[in-house]
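[1] What follows is a protein structure lacking sequence information:
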């Protein structure tokens, strides 16, 4: 797109004058009334050609009224433009030129309109008026754009001043100097934040608005770290992690300012702010594959279609294999993914064979429809296993995001350098896992906006993790230093905030049904481990497994509560919330007391005895409460919408029942549907899917 560089007070702002690009909503709103008035005036001609006599005279009178309205609007634009020019002498040349153009085109428009109003039937006068109207609108648009650029100039100038103050803060050599310069910088940032917020809301381009909002968030969250890091550095310049903390905060602030300036000045900043993303590659590939398997039998070409679909499926299977081979993927889940990949391969071969048999046939055979249904079944099952494999990772990695951080800070606050380094490795590994899981989650998400948010949150976590470790190393080296302690607190708070945002971004992508199914299965695994630990008197395993049960249960409460907050408070929502309350306030406290007592008894020398049956019962309370939440959530689902997973439907033999407690009896239509034998459910689903195939053919 062609653009023009406009210099205002030493600043270069890019703007497209040739295409009259309007970037802000306020310019559009200001221009809209004049556009409407001019359009109405130009549109009266065709209406008046159909009227005669007195009606014709009234039309003339109406045209004169419209001319007067347009003339008044032009006068107001000129008056307002003159005020802006007087208030901004540095831009008087640009504003003066735009004003003169508005005056000239305004006079032409008024004269042409008056002539047209005197004789609305004249086509020549109408053409002249339309040309004058276009010139007027173009000149007024240019005036508004120049005035808009003045507003941008002031914001950019404030950013230049803030950057200058930031550079001075970098040169501070004493605590007092840091305090004084940071106070000045904070005031500038507060004013700049208000201007940037207003500008972001006014921008028409959503991506530009997102870039400014992302930069604003960085400025806000980095300010406390900048303050503490600068104080820590001037107090301990000999400690390299202190310098790295300060340099990181300075760079983050400087980049955020630069990104805002780039957006305001018309430059592309999308590569620098990390606020980008598209739909998940694997999800998109599966969707595309599902669409492409529908081929008109008469148009089927084996040499073209077969290799294309086979190659596309192999790319999908390669992506699925990466998820299956990930560290936290359960063996059972990995086997399921491998089985479904092979099943999709076979289903595709069966479908292609049916296409070849039906080539040239007037009506496709029923076997072809069944083959299409089978491919749909298999890709749906593969999707489910991939989604839930990813949620396996999410459930494990986001189980307790606090522990690695707290262990790191504890070692550092005691001045234990060796333990700090050990915990730093654990912390960085944990942070790396969070980022990897976020990237994996993006692969199976079909919503670009959600992927964009998750990518951005993961990028912020990835950037901050090494600096949290540096803050801990500084504290370990100077564990009695107040600036070092305050610096650690600032980086701890920033880390917790960014991990919280990452957790929210992940939770917004995964479905509640999948999350609850996986969480319930994981809790059953942890219950088994708890019971095994009690029997074997293994205090460490019991403590770890009991902590996992508590962490997963609290995550269930957190995620379900957040989901219910988005819904109106109806009977369904109330039931779900009541189920959450039972888990959080009744089942979990009882379990925690029993688990804590059991750990204490087993840790004795010699180990004490724990009532296994009593412990099994309290574990069953937690599992049943989680299961009740899942059942309450599924109550508003249609049976056909429930994507069941056999490994999450527990066997009803007496041994397992004694381990996890009795199941709740549900006497309603949905429960009856779920209890149907698998063969019956498959038959019903096949009928539904055949109907969907026919429906798809009708639509296409």
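    Sure, I can see it. Keep in mind that this is a model prediction, so the values were computed, not measured.

[2] C-alpha only now, for contacts and for neighbours.
    Fine.

[3] From residue 14, how far out is the nearest residue to residue 11 once chain neighbours are set aside?
    Excluding the flanking residues, the one nearest residue 11 by CA to CA, 6 or more residues apart in numbering is residue 153, at 7.4 Å. Residue 153 sits 11 Å away from residue 14, taking CA to CA, to the nearest Å as the criterion.

[4] Neighbour count for these two, which is higher?
    A count of neighbours by other CA atoms under 10 Å puts residue 153 above the other of residue 153 and residue 14, at 22 against 18.

[5] Go ahead and confirm residue 549 touches residue 523.
    Yes: using CA atoms under 8 Å, residue 549 is in contact with residue 523, at 5.7 Å.

[6] Just want to know which of the two has more residues nearby.
    residue 549 (27 against 23).

[7] Please give me every residue in contact with that one.
    Taking CA atoms under 8 Å, 6 or more residues apart in numbering as the criterion, residue 549 is in contact with 523, 526-527.

[8] hmm, try it at 10 Å
    Residue 549 makes contacts with 399, 519-520, 522-527, 530, 555, 588, 591-592, 619, 622-623, as judged by CA atoms under 10 Å, 6 or more residues apart in numbering.

[9] Ok, residue 219 next?
    Neighbour list for residue 219: 186, 189-190, 193, 213, 226, 249, 252-257 [criterion: CA under 10 Å, 6+ apart].

[10] Presented hereafter is structure B, for comparison with structure A:
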């Protein structure tokens, strides 16, 4: 039996290794296709050619996102997971930037700032694609070793361990090693004391603790040498006391650095929540006011330096390697997007009547705002580590454990998805976003923006987008119960749309009427199924996650039908020039939005710019329209 078991385990291991190689090969091939299409996109010179190639690029990026998302979930190394998440975030955001930057360059081919803006996006996407391959193949280009800047938190932890080890090994550590380690730590504290955003009180306290740390180490070295001279076999009382004092001093220094970084970051984010500088940039660009633009770009450059410096301080005290990587990603993002916003604003100022240039600036500003939001989430995560809440997180399985029964489990209360669950739902979230993009692109083509069918479709798209934000841990839907409530409202709006479609079909000839109703009649079944899913009680965390997964998938199915119906209605309206008065006085679709569960604020507040979100298919529709003009 033992021999057979060993053979079985050996065979299973070989199968798993082979499967792993297959997955890696798929990701490498997918990345090669994306890179090849990226090369073509960079060289296109006409809108028509760009639309065709970008359509292919979009499909390849979705496939790549799915493959890398699965791989990210499978990774056991938390550092690699964090690096993969950072690379995938860059690719997701850069896809939008690439689209608008390329459009701007095609419309204004002689504009130097537009070329710089576009070139920066392509370069960043290639770096992110390379990083993904480095992670999945566990390699570095040209055989280089992976190097990350050291953090004070890690250095202090190692220093305290070395000091502690003196008890058991009086002769194994050189004095110079401890002195060098302390000096390196104190050198890094200069990032805090030299910062213009560190308060005088914090600066003085850090300097005082640094001086005290040197004194305590000198005292420790003195009693250590004395114990060695006496040929003591174990630490003396004086040495024990010196070790305790040294460790305590370093703990106080670390705590002071943590407080300094968190307070500085918190104050900085409060200052920038209104996005005043971004608004000034947009206004000066639209007005073509180069003088005001120069002042605003100077302010944004200063803001960029502040945020990069703050990201460095947070990295020093973040507490673990995955968070350090997230801090590095934040610093790199601010460092890159700042100049890109400036080049986009310069292009708009040179061509103030250009809608494409204005749209491009909007996309880069949205990316900046998104990164500020990510930074506030990062602050909370770092604070959780310091307060010990990180340890409360339990391992999550997407399926119940074999042999376990749920009879004694209580009904799960409304909960938030954790980071692991968000990663698992990310694929469906991406699909849902693309479907909302389809619908938004279609609704933009309608001339009559007061059409009730159009308003109901916009309402459904807005709600679906808020559900997509939930999969990313963003937006006003905070818990699973919020999501299910929103999905129910979404289904009710689908039933109202079904009634409007029936009313519209009565004005059509028999053939067109039957083709429209064939699609429209799918709504009642889909809506009822979604409502049933949302109202069915579940037990246990795994079942709740499955319910979330099912709700989003059914929402995607409804959005697919909605897109077909909208496209068909648009064609019929064009053909018949139907009088729309049968739809009556339009009621505000936003009035149907779910009230936020957290603070009573309507989702309208969040979704006022929902249709300003520039997604892939929406921009492609715009491109097609512009090309026809």
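    Perfect, I can see it now. Everything numeric here is computed off the predicted structure, so don't read it as measured data.

[11] Common neighbours of residue 153 and residue 14 of the first structure, please.
    7, 264-265.

[12] my read: residue 255 of the first structure touches residue 218, true?
    Yes: Residue 255 of the first structure lies in contact with residue 218 (CA atoms under 10 Å); the separation is 9.2 Å.

[13] need the helices for the stretch 101-250 of the second structure, in chain order.
    112-137, 152-165, 175-188, 190-193, 200-229, 237-271 (DSSP state H, counting those that start in this stretch).

[14] looking at the first structure, where would I find the counterpart of stretch 426-440 of the second structure?
    Mapping stretch 426-440 of the second structure onto the first structure (TM-score structural alignment) gives no aligned residues.

[15] Then stretch 606-616 of the second structure?
    Under TM-score structural alignment, there's no match for stretch 606-616 of the second structure.

[16] Let me know how buried residue 575 of the second structure is, in neighbour terms.
    9.

[17] Which of the helices or strands spans it?
    Using DSSP states H and E, residue 575 of the second structure maps to helix 541-576.

[18] so that helix matches what in the first structure?
    Going by TM-score structural alignment: helix 541-576 of the second structure matches no residues.

[19] Which strands or helices does that helix pack on?
    helix 419-444, helix 452-471, helix 480-505, helix 510-520, helix 522-535 (3 or more CA pairs under 10 Å, 6 or more residues apart in numbering; DSSP states H and E).

[20] Single out the most deeply packed of those.
    helix 452-471 (a mean of 24; mean count of other CA atoms under 10 Å).

[21] Show me what that helix is packed up against.
    Helix 452-471 of the second structure packs on helix 419-444, helix 480-505, helix 541-576, helix 603-607, going by 3+ CA pairs under 10 Å, 6+ apart.

[22] can you do 6 Å?
    Using 3 or more CA pairs under 6 Å, 6 or more residues apart in numbering; DSSP states H and E as the contact definition, the elements that helix 452-471 of the second structure packs against are helix 419-444.

[23] and the helix it packs on, what does it pack onto?
    helix 452-471, helix 616-628.

[24] what angle do the first one and helix 480-505 make?
    Using axes from the mean of the first three to the mean of the last three CA atoms, to 10 degrees, the direction of helix 452-471 of the second structure lies 160 degrees away from that of helix 480-505.

[25] In the second structure, which residue is most central in space?
    Centroid-nearest residue in the second structure, with CA atoms, centre = their mean: residue 89, separated by 5.2 Å.

[26] how about that residue, what's its partner in the first structure?
    Residue 89 of the second structure maps onto residue 217 in the first structure, by TM-score structural alignment.
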